[in-house]
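In: My questions concern the predicted model and sequence given below.
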Amino acid sequence: MKKVLFVFGTRPEAIKMAPLIASFSNDSNFDVKVAVTAQHRQMLDQVIGFFDIKVDYDLNIMKHNQTLHQLTSDLIARITTDILLTDAFDYVFVQGDTTTVLAASLAAFYQKIEVVHIEAGLRSHDMHSPFPEEMNRVLTSKLASYHFCPTAVSKENLNNENITKNVYVVGNTVIDALLMGLEKIKKTNESTFLNQFKSIDFSKKIVLVTCHRRENFGKPFEEICEAILEIAHSQSENVEIVYPVHLNPNIKEIAHQKLIAPNIKLITPLDYQELIWMMDKSYLILTDSGGIQEEAPSLGKPVLVLREVTERTEGVDAGTAILVGSDKFKIVSVALKLLENQSYYSSIASSSNPYGDGTTCEQIKEILKYSQSN
């Protein structure tokens, strides 16, 4: 039996790890332990509860106004002393590109434990955008022993960096999580959600907005807000804009100052189950979230990506997503075209999802089982 440690710290990591943890936990070949660093305490706990994840180690690492330098050094020290030096593991699983990912990978590497990188090979090819995520994933790729890529483009990125051993294209676990989450939601009465969001007029076209990334702080976010306002004003009769506002003060304060219109609903951050329900109810999504770029095509929802560059180019190439950045004119013009031109909307909404079919977790498990026996 191989002893496996899953380490994650944020809500997106938890979502993408959840179906993988379930898959490995149900297999007698693996002894599974879960560690959380709690980079996002409240939002992380919501996902852990929804997916019934049993946590074995909770580092609860975050401090008020903590710098990246402090966070990284604290993570490496705590993961090593509180976990890796107290128990023996064959594999440490990390997902994506957070500071937790880099710190856990480095700590495991120092202990000569094999690192398994989920969602490997994403690249924007700009070390400062997204920051510090691009650096995190590039360095993690150098430390990992197994690289599970969502697409062939990701594998090619790794090959171009001379990383060719144990590189597999398996799709993205976020699709497994989405399908798993939707099955759970089906057991909940629709009126439960409708009553929760009474202020939202679902007879209109719902435009869902999520925006929280560091590179959009300041002037870019202000321009995004201006674009949202213009869309709201020009489509006041038939569009309802719903924005679950991130708790970060760099976002929250500006959003509440600028986004004032009858058909703009600023709501508190959504639990995962609420988010995927709202995505399913939406007509169009504006986001800088990587996970939503991957999930939305499985729901048939066009995505405008509020970033200057994206490491998820497959969605753009497949026609499921349009890169608009923080350019007010581009955001408004593309959004209005999607809202007013049905044939254009249908051409994007009907594009197939390049990120997988919901079998990613089983593929990863079988590959590791096969590698053990050889």
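Out: That came through fine. Numbers count the residues shown, from 1 in each chain.

In: can we go C-alpha only for contacts and neighbour counts from here?
Out: Noted.

In: Run a quick neighbour tally on residue 372.
Out: 11 (other Cα atoms under 10 Å).

In: Look up how far residue 91 lies from it.
Out: 11 Å (Cα to Cα, to the nearest Å).

In: where exactly do the helices run in the stretch 251-374 of the chain?
Out: 272-281, 290-299, 313-318, 328-340, 342-349, 360-372 (DSSP state H, counting those that start in this stretch).

In: Mind putting these into JSON lines with distance to residue 115?
Out: Shown next, in JSON lines, are those (distance: least, Cα to Cα, whole Å):
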{"stretch": "helix 272-281", "distance to residue 115": "27"}
{"stretch": "helix 290-299", "distance to residue 115": "22"}
{"stretch": "helix 313-318", "distance to residue 115": "25"}
{"stretch": "helix 328-340", "distance to residue 115": "39"}
{"stretch": "helix 342-349", "distance to residue 115": "37"}
{"stretch": "helix 360-372", "distance to residue 115": "12"}
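
In: quick one, which of those is packed in tightest?
Out: Comparing these by mean neighbour count (mean count of other Cα atoms under 10 Å), helix 290-299 comes out on top with a mean of 22.

In: packing partners for it?
Out: Contacts defined by 3 or more Cα pairs under 8 Å, 6 or more residues apart in numbering; DSSP states H and E place helix 290-299 against helix 173-185, helix 272-281, strand 303-305.

In: A further structure is provided below for comparison with the first:
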Amino acid sequence: MAKLLNFTLLLSSTLFILCTCTIVSSFNVSLNDFAPAVATWYGEGTGAGSGGACGIEDGDLGKAPYSSLTAAGNDALFKDGAGCGACYQVRCSSNPACSNSAVTVVISNQCPGSCNDDPVHFDLSGTAFGALAKSGQAEQLRNAGKINIEYSRVPCNYGSQKLMFRVDKGSNVNYLAFVVEYQNGDGDLGFVELQVNGAWQPMQHNFGRSWKINLNPTLQSAASVRLTTGLSKKTLVVDSIIPANYKPGDVFVATVLCNQNPACSGRPVTITITDECPGACNNDAVHFDLSGTAFGLLAKPGQANALRNAGRINILYQRVQCFYPNEKITFKVNTGSNRYFFAVAVEYENGDGDVASLEIQPAGWRQFVPMQQMYGSTYKWNIPNGANAPYSIRVTEVESRRSAVAQNVIPRGWTPGAHYTANVNFL
């Protein structure tokens, strides 16, 4: 889960909604004293280790925020999977190549067998093992193979990374399993519950970071998740994070909330950016000028007006993927369009939610041609001779660079001001 920063927000009539879908409080744990342990390493010398026994995608481990600093733990650390996600500082001074500087690693895998000959044994990724060394001596330290270290349990801190739920590949409408990643604080999970059609039901520990539940009846609406940590038993509710039409491989993430005003509920609200807040809004590093409705939704029941009367408050925010259930990408033809000029705005775009480029393909053309950004998510195109509808449009997102093609979405006889819905969307 991500560590959130405080930012300022000002109430006005502007509707200002940032796509987000996860809750974002921190679980806190206390630092422990350093204790003795043993460390080895596995995989490639500059590798990221593996997430197999914890259910974490190996491809994630080599990227921030894990950054290849992972460890497989023996039974004392792995704890039948309950130790997955816990963070530890490790350091060494027993070898001449040791720097004695602490490195933070996360338990992402299990080290069975001979690792249990030691009371506490970290089988580090090659990268993590090398990070214990003095500058330029990583290979020398790895050549030692096995070293004595010291370790201490610490809170996990994934910076701006969002708490993430990844739906397992075996999931279907009657069975849901997901892996929880990037959990700040304790990092481990002791108990997970799913709110199924209004009632909380316990999930079963599947393995590692994976939890499962049989669904009968199936989900009729988006489900909330309640997480309880293993170490401190702190609880966090993630509202409406799993949609009823989830699919294997889906990834769901995070949100906006306020927690410093007495009227704040501390619960997140999902919003979408629809307008600009210029001028004084730029005196703050990040500033959300919310609609009155969105501002009021941050409040406890019955205290929306009390919160709005504050006018300006500190909030926590995270960017997440947009999700518009049962909606497809929609194109609104600009009212200034005519037979020589064509412009459209993109609406209900799942995923990144933003647009890097639009390209258009007239009937009978083999290639797409770029449109020009007019403003916001509106793009324009001067229609050349012979460029007849129906038009196909290719949408490319900013962050993921994914593209989706809306085939023949703008029909012959299109009209200015009309909405035309594609048969595709992201996610």
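Out: Looks like it arrived, so ask away. The shown structure was predicted, so the numbers you read here are calculated from the model rather than taken from an experiment.

In: Give me the TM-score for this pair.
Out: TM-score for the superposed chains, counting by TM-score structural alignment, normalised by the length of the first structure: 0.25, backed by 164 aligned residues with a Cα RMSD of 7.1 Å.

In: just to revisit the earlier point, can you tell which of the helices and strands packed on helix 290-299 of the first structure is closest to residue 318 of the first structure?
Out: Residue 318 of the first structure lies closest to strand 303-305 among those, at 11.9 Å (Cα to Cα).

In: Now do the buried residues in that closest one.
Out: 303-305 (16 or more other Cα atoms under 10 Å).

In: so which of those would you say is closest to residue 143 of the first structure?
Out: Once Cα to Cα is applied, the member of the buried residues of strand 303-305 of the first structure that ends up nearest residue 143 of the first structure is residue 305, at 29.9 Å.

In: any idea how far the closest one is from residue 334 of the first structure?
Out: On the measure of Cα to Cα, residue 305 of the first structure and residue 334 of the first structure end up 11 Å apart.

In: just residue 275 of the first structure next, same as before
Out: In terms of Cα to Cα, residue 275 of the first structure sits 23 Å off from residue 334 of the first structure.

In: next one: residue 42 of the first structure
Out: Taking Cα to Cα as the measure, residue 42 of the first structure falls 34 Å from residue 334 of the first structure.

In: Repeat that for residue 304 of the first structure.
Out: Residue 304 of the first structure is 8 Å from residue 334 of the first structure, by Cα to Cα.

In: Kindly report the same for residue 44 of the first structure.
Out: Residue 44 of the first structure is 33 Å from residue 334 of the first structure, by Cα to Cα.

In: Repeat that for residue 47 of the first structure.
Out: Per Cα to Cα, residue 47 of the first structure is found 33 Å from residue 334 of the first structure.

In: show me what contacts the nearest residue to residue 264 of the first structure once chain neighbours are set aside?
Out: Spatial nearest neighbour of residue 264 of the first structure, excluding adjacent residues (Cα to Cα, 6 or more residues apart in numbering): residue 241 at 4.7 Å. Residues counted as contacts of residue 241 of the first structure (Cα atoms under 8 Å, 6 or more residues apart in numbering) are 206-209, 232, 263-265.

In: Could you say which helix or strand holds residue 241 of the first structure?
Out: Using DSSP states H and E, residue 241 of the first structure sits within strand 239-244.

In: likewise residue 240 of the second structure?
Out: strand 235-242.

In: in the stretch 151-300 of the first structure, which spans are strands?
Out: Here the stretch 151-300 of the first structure has its strands, by DSSP state E, counting those that start in this stretch, at 167-169, 205-210, 239-244, 264-267, 284-287.

In: by contact count, what packs against the last one?
Out: With contacts taken as 3+ Cα pairs under 8 Å, 6+ apart, strand 284-287 of the first structure sits against strand 205-210, strand 303-305.

In: How about the shortest one?
Out: Using 3+ Cα pairs under 8 Å, 6+ apart as the contact criterion, the elements in contact with strand 167-169 of the first structure are strand 146-149, helix 152-160.

In: Much appreciated, bye for now.
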